[in-house]
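Novice: build me a model:
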Amino acid sequence: MGNTVCLFGGCIDQASVGVIEKWGRFEKLAEPGLHFFNPFAGQMLAGVLSTRINSLDVKIETKTKDNVFVQMLCSIQYRVVKQNADDAFYELQNPREQIQAYVFDVVRAVVPKMNLDELFEQKGEVAKHVLEELAKVMGEYGYSIEHILMVDIIPDPAVRKAMNEINAAQRLQLASVYKGEAEKILQVKKAEAEAESKYLGGVGVARQRQAITDGLRENILNFSNKVEGTSSKEIMDLIMVTQYFDTIRDLGSQSNNTTVFIPHGPGHVRDISDQLRNGLMEAKSANLDGN
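Specialist: Below you'll find the model as predicted:
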């Protein structure tokens, strides 16, 4: 390409090397530039080889150890070794076919020893095996293998679909585990919140009852000091009646209250008071018996 040759001379382009013959036999290699030949002495330019890097894409179909058929796209970058250009010119007629044949041979010897997952993980090892074998063989013919890349690994479409489904199922399973853990945490936190709420509610009720008890005791003491001759029972009856009428008034003044109807009458206040008093006395008696 781009080399000018005439009967008495020729121009060899940069990144190329010429092969000069004398009487049909190899004589020497010609560097880039202008060269003159003596046709009367049997000297001529037999051919020109490029020393640029060439690229060859090879598509190989093979199967893995787990019997999955795959297609592998391999890219080989090679060049003519300038010092051995005569070997490249005379030894190989079609270097591309020779390289492709060796790539097929090495790949189909290495890949069947690997599972599909191992092939994806170790495709660099496959490229390394191919590079070592090609460098050893093609070096004898004046070619240098610069790089080998395993560009793509394409499994059968049915296998790819199955792999995607397996991956999706695993992710769904992991999502279910995370969702269950989140629900568990929410339930635990909710239970802790309810327990804390009930505890605080109990503390509030206890404080309320303690305040009511303290208030009643203070009222009884104040009433006894100011009104002589009254007993504690009479004072409690009076307080109960007062509380009873206050409750009736509150129920009547607010229309949005839920009203519970109970037996009505001042005499029932005394019954409630007696029931409370009897309950307290029974509890006190039970504590004394237990001691």
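Novice: can we go C-alpha only for contacts and neighbour counts from here?
Specialist: Fine.
Novice: tell me how far stretch 163-172 lies from the chain's centre.
Specialist: With CA atoms, centre = their mean, to the nearest Å as the basis, stretch 163-172 stands 12 Å off its chain's centre.
Novice: list the contacts of that stretch.
Specialist: Residues outside stretch 163-172 that contact it (CA atoms under 8 Å, 6 or more residues apart in numbering): none are found.
Novice: can you rerun that using 10 Å?
Specialist: 157-162, 173-178 (CA atoms under 10 Å, 6 or more residues apart in numbering).
Novice: which residues in the stretch 101-250 of the chain form helices?
Specialist: If DSSP state H, counting those that start in this stretch is used as the criterion, the helices of the stretch 101-250 of the chain fall at 116-121, 123-138, 157-226, 232-253.
Novice: before we move on, back to that, got the contacts of stretch 163-172 as a markdown table, with neighbour count and distance to S55 columns?
Specialist: Shown next, in a markdown table, are the contacts of stretch 163-172 (neighbours: other CA atoms under 10 Å; distance: CA to CA, whole Å):
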| residue | neighbour count | distance to S55 |
| --- | --- | --- |
| P157 | 11 | 28 |
| A158 | 9 | 32 |
| V159 | 14 | 30 |
| R160 | 12 | 29 |
| K161 | 12 | 32 |
| A162 | 11 | 34 |
| Q173 | 12 | 45 |
| L174 | 12 | 45 |
| A175 | 12 | 46 |
| S176 | 12 | 49 |
| V177 | 12 | 50 |
| Y178 | 12 | 49 |
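Novice: alongside the first, I'd like the structure of this one:
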Amino acid sequence: MLALAALVLGTALSVLVAAGVRVIRPWEVGIYIRLGRFMGVLRPGLHWVPPFISSVYRIDLRTQVVDIPKQEVITRDNSPVVVDAIVYFRVVDPKKAFFEVEDYRMAVVALAQTTLRSVIGDMELDEILYNRAAINARLRRILDEATDKWGVRVESVEIREVEPSPTVKKAMEEQTAAERERRAAILRADGERRAAILQAEGEKQAMILRAEGERASRVLRAEGERMALILRALGEAQRLRILAAASAAMTPQALSILAMETLQELGRGQAAKIVVPYEVTRLLETLSSHLAGAAEKPQPGRADVEVLQEALQRLEQLLGPLPKSEDLMSEVKRLQEEAEQLRRQNPEKLEELLKPPKELAEEPAKNQAKQKG
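Specialist: Got it, this is the predicted structure:
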């Protein structure tokens, strides 16, 4: 009998102990109430409370996420929009969250709905679309101040979607398309302006280069003609010197022989010619006397060297000194350098520059015409 009583007593004690055991998980706290009185907050771990007269209510301390349902709001510029948001909050004071509000989760959702409607209704549509970060910060500040007395801290509020009405959306699409067309027109106009400026700059540079090339080619052509005239004049002067030096030692017989050779040269042409020398009788007399009795006449002596030198000095004073070969070569080298520079700058003018002057090109034809004539 005693054994049965002890067994019953032990079983009752075991049930009583088991009924009073409470395990609080790491992310929770427990509100301990006994006989209607608040006894304290149970921290994570194993706790025993008197059964049947005590109650423990668990409160989650982790960050909770609630979705604010979509709602239609009229903005300050009378544009209807549908908005929804997400609120992140956590319980920081379990006692207030349990005793100050009946259901803190439902209270946070309702407060977020009304606050979101109030904030969106006080703003214009463009401001809502482009300033979501400012709206989020404003909502979080208002909600955090309001939920502080509930022991709840609002960590973040995010506007998830802002959807204007179909009419407003169509108007916004047309406005965006018009803005894009305006920007495209501005870009096209700017591109055309830049292209016109660049084209004008290119034409100006081309005209400058053409003018520079033309000027250089004219200068070189004139320089070439000048050098050709100088060389022809120097050749003529040299020829005159040689003739003057040779004529000092010529006798009348030699002059007569040269005259006959000239007549023979003229007679080689195919055309009929009539030549009447200025002193033909004198020429015939000289030839006849030379052929008949030239041996009896005294032979002229050699030209005096001093007389010949004096004649050459007079020619030197009259015609000037002959240019040296070094001067001519330096002048030719300078012309070649200018021609090379012109070839690099304006190759089209090189062929015109290398052509002989018109007088030099026509001189062989004039000589042939004289021979044929």
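Novice: not counting residues beside it along the chain, what's closest to R270 of the first structure?
Specialist: Nearest non-adjacent residue to R270 of the first structure, counting by CA to CA, 6 or more residues apart in numbering: D237, 6.8 Å away.
Novice: what sits against that neighbour?
Specialist: Counting by CA under 10 Å, 6+ apart, D237 of the first structure makes contact with 243, 269-270, 272-274.
Novice: next one: V205 of the first structure
Specialist: Applying CA under 10 Å, 6+ apart, we find V205 of the first structure in contact with 199, 211.
Novice: cutoff 6 Å now
Specialist: Going by CA atoms under 6 Å, 6 or more residues apart in numbering, V205 of the first structure touches no other residue.
Novice: how about the one 3 residues further on?
Specialist: Residues in contact with Q208 of the first structure (CA under 6 Å, 6+ apart): none are found.
Novice: any idea how far it lies from W23 of the first structure?
Specialist: According to CA to CA, to the nearest Å, Q208 of the first structure stands 125 Å off from W23 of the first structure.
Novice: swap in V107 of the first structure?
Specialist: Taking CA to CA, one finds V107 of the first structure at 44 Å from W23 of the first structure.
Novice: just the residues contacting stretch 20-35 of the first structure, thanks.
Specialist: By CA under 6 Å, 6+ apart, the residues outside stretch 20-35 of the first structure that reach it are 9-14, 17-19, 42-46.
Novice: in it, what's buried?
Specialist: Going by neighbour count (16 or more other CA atoms under 10 Å), the buried part of stretch 20-35 of the first structure is 20-22, 26, 29-32.
Novice: again with stretch 57-77 of the second structure
Specialist: Buried-residue list, stretch 57-77 of the second structure, by 16+ other CA under 10 Å: 58-61, 68, 70, 73-75.
Novice: what's the span of that stretch, first residue to last?
Specialist: Termini of stretch 57-77 of the second structure sit 48 Å apart (CA to CA).
Novice: just stretch 40-49 of the second structure next, same as before
Specialist: Stretch 40-49 of the second structure end-to-end distance (CA to CA) = 11 Å.
Novice: measure the most centrally placed residue in the first structure to D117 of the first structure for me?
Specialist: Taking CA atoms, centre = their mean, the centroid of the first structure lies closest to R171, which sits 8.5 Å from it. Distance, R171 of the first structure to D117 of the first structure, by CA to CA: 18 Å.
Novice: do the same with L200 of the first structure
Specialist: 59 Å.
Novice: repeat that for A30 of the first structure.
Specialist: When A30 of the first structure is compared with D117 of the first structure (using CA to CA), they lie 51 Å apart.
Novice: buried subset of the contacts of D237 of the first structure?
Specialist: Counted by 16+ other CA under 10 Å, the contacts of D237 of the first structure give 269-270, 273 as buried.
Novice: helix, strand or coil for M44 of the first structure?
Specialist: Classification of M44 of the first structure using DSSP: H, G, I helix; E, B strand; the rest coil returns strand.
Novice: map it across to the second structure for me.
Specialist: Under the alignment (TM-score structural alignment), M44 of the first structure maps onto S55 of the second structure.
Novice: done for today, thanks.
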